[in-house]
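A.B. asks: Pasting the sequence and the predicted coordinates here, then a few questions.
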Amino acid sequence: MNEPRENIETFYFQDDGVIPNNPNLPVLLYKGIWAKDPSRTESLLNSNNWGNSWINGVYDYHHFHSNAHEVLAVVSGFVQLILGGEKGQRVYLQTGDIVVLPAGTGHKRLEASSDFRIAGAYPGGTSYNTRTGAPGERPEVLREIHDVPIPDTDPVYGNEGPLLELWNKGK
């Protein structure tokens, strides 16, 4: 599916001492990419080899995945997230918006509409963990984040696209 490549934003987050983030790889925000047909969101992610997918919400506490990158695509409604930890960036997402979080990137739901639903998926269908920044997990998560490979595909554009271009520069 040929999607327009405008309206893509990037954010970099440094380790804040609790949430490690991923200072080498940017968060990618694709605005309104799939707004015309959000019902196909999960199947489109899967067709681009981002699997182990689900449709639900986002936790209301800071968390991250140290062993997998994650894509979140809004299927309905709106959500305000904070990315990167307590002093991170607030982002507003609505139907059709997609955010790609490199392994280690903190995220938390601040507010959402009652009809909010989001699809999540992972490159190659990776099984993911959920971490909160507990002090005892830090040495292990830093190793895990470092070892997560760059995906073979962009969740929106497939075999090419901003993720591959930007992330292959950063690793």
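C.D. replies: Here it is on my side, so go on.
A.B. asks: can we go C-alpha only for contacts and neighbour counts from here?
C.D. replies: Noted.
A.B. asks: Just the helices from this structure, written as ranges.
C.D. replies: 41-47, 138-147, 162-170 (DSSP state H).
A.B. asks: Between those, which one is closest to residue 121.
C.D. replies: For residue 121, the closest of the helices of the chain is helix 41-47, at 7.0 Å, according to CA to CA.
A.B. asks: With respect to burial, which of the helices of the chain scores highest?
C.D. replies: For those, the largest average neighbour count (mean count of other CA atoms under 10 Å) is found in helix 41-47, namely a mean of 19.
A.B. asks: Report the distance from that helix to the chain centre.
C.D. replies: 14 Å (CA atoms, centre = their mean, to the nearest Å).
A.B. asks: same thing with stretch 51-68?
C.D. replies: Taking CA atoms, centre = their mean, the mean C-alpha location of stretch 51-68 is offset from the chain mean by 8 Å.
A.B. asks: putting a second one here so we can go through both:
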Amino acid sequence: MSVVSEKIEPVPIVFEDDGLVPNNPMPFLVYKGAVALDRGHPEATIEGLFGANGWGAMWRNGVYDFLHYHTSVHEVLGIARGHARVRFGGDRGRELEISAGDVAILPAGTGHQCLSASPDFSVVGAYPPGPPMDLQRPTLESHAKALKTIPLVAIPATDPVMGKDGPLVRLWRR
């Protein structure tokens, strides 16, 4: 039995550069209810899915409660337990409710910040092969540097949810 619904398509959202958070012209992707989780080991279910699709360097935690973004790497967030309200795209972005089984894929530069979360909120994050993750806060200086580094981040060969033929491969183009 597959842990992923075969017919699921992500919702693509493009966030504009707001002068402090660069975001990315490639769309942020959110899969709602994409992963059928093992009740006893939901984090392991997500780790297995991401790992099978070539996204490693995984971690388990939540989403930071301060606005930040990454300039050296794309990131995927798989919601293993609970639910949260997260603002994606910076202060002028969009607030989304994410919950267990959802997956969000953030192209480099996409701002994100947890606004509220259930006590059991648990996230598995991962990155495609490449440089290590960096963490940037929204300042004019970090924004200027980000505009130079983000275009150099390689497009992943696989979608962390659907693999080599997944929507990310079709939707992320330069």
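C.D. replies: Noted; the coordinates are in hand. These numbers were taken from a predicted model, which means no experiment stands behind them.
A.B. asks: returning to what we had before: would you turn the helices of structure 1 into TSV with distance to residue 70 of structure 1?
C.D. replies: As requested, the helices of structure 1 are exported to TSV (distance: least, CA to CA, whole Å):
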stretch	distance to residue 70 of structure 1
helix 41-47	11
helix 138-147	12
helix 162-170	12
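A.B. asks: Among these, which comes closest to residue 122 of structure 1?
C.D. replies: Closest to residue 122 of structure 1 of the helices of structure 1 is helix 41-47 (CA to CA; 8.9 Å).
A.B. asks: start and end residues in structure 2 for that closest one, please.
C.D. replies: When structure 2 is aligned by TM-score structural alignment, the counterpart of helix 41-47 of structure 1 is residues 46-52.
A.B. asks: For that stretch, give me the average deviation versus structure 1.
C.D. replies: Once fitted to structure 1, stretch 46-52 of structure 2 is off its aligned match by 1.1 Å on average (mean CA distance after the TM-score superposition for structure 1).
A.B. asks: who touches that stretch?
C.D. replies: 3, 35, 37, 56, 58, 78, 80, 124, 126, 160-161 (CA atoms under 8 Å, 6 or more residues apart in numbering).
A.B. asks: Residue 68 of structure 2: which of those is nearest?
C.D. replies: Checking those against residue 68 of structure 2 by CA to CA gives residue 126 as the nearest, at 16.2 Å.
A.B. asks: so who does that closest one touch?
C.D. replies: 50, 55-59, 75-77.
A.B. asks: Counterpart of it over in structure 1?
C.D. replies: So residue 126 of structure 2 corresponds to residue 121, using TM-score structural alignment.
A.B. asks: Find the nearest non-adjacent residue to residue 172 of structure 2, please.
C.D. replies: The spatial neighbour of residue 172 of structure 2 that comes closest, neighbours along the chain excluded (CA to CA, 6 or more residues apart in numbering), is residue 26 at 5.5 Å.
A.B. asks: what span of structure 1 lines up against stretch 95-115 of structure 2?
C.D. replies: Under TM-score structural alignment, the match for stretch 95-115 of structure 2 is residues 90-110.
A.B. asks: still on that earlier bit, got a markdown table for the contacts of residue 126 of structure 2, with distance to residue 94 of structure 2 too?
C.D. replies: Output for the contacts of residue 126 of structure 2, formatted as a markdown table (distance: CA to CA, whole Å):
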| residue | distance to residue 94 of structure 2 |
| --- | --- |
| 50 | 25 |
| 55 | 26 |
| 56 | 27 |
| 57 | 27 |
| 58 | 25 |
| 59 | 25 |
| 75 | 18 |
| 76 | 17 |
| 77 | 16 |
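A.B. asks: Is there a quick PyMOL command that grabs whichever of those are buried?
C.D. replies: Remark: buried members of those, expressed as a PyMOL selection using 16 or more other CA atoms under 10 Å:
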select buried, resi 50+55+56+58+75+76+77
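A.B. asks: Cool, thanks, talk later.
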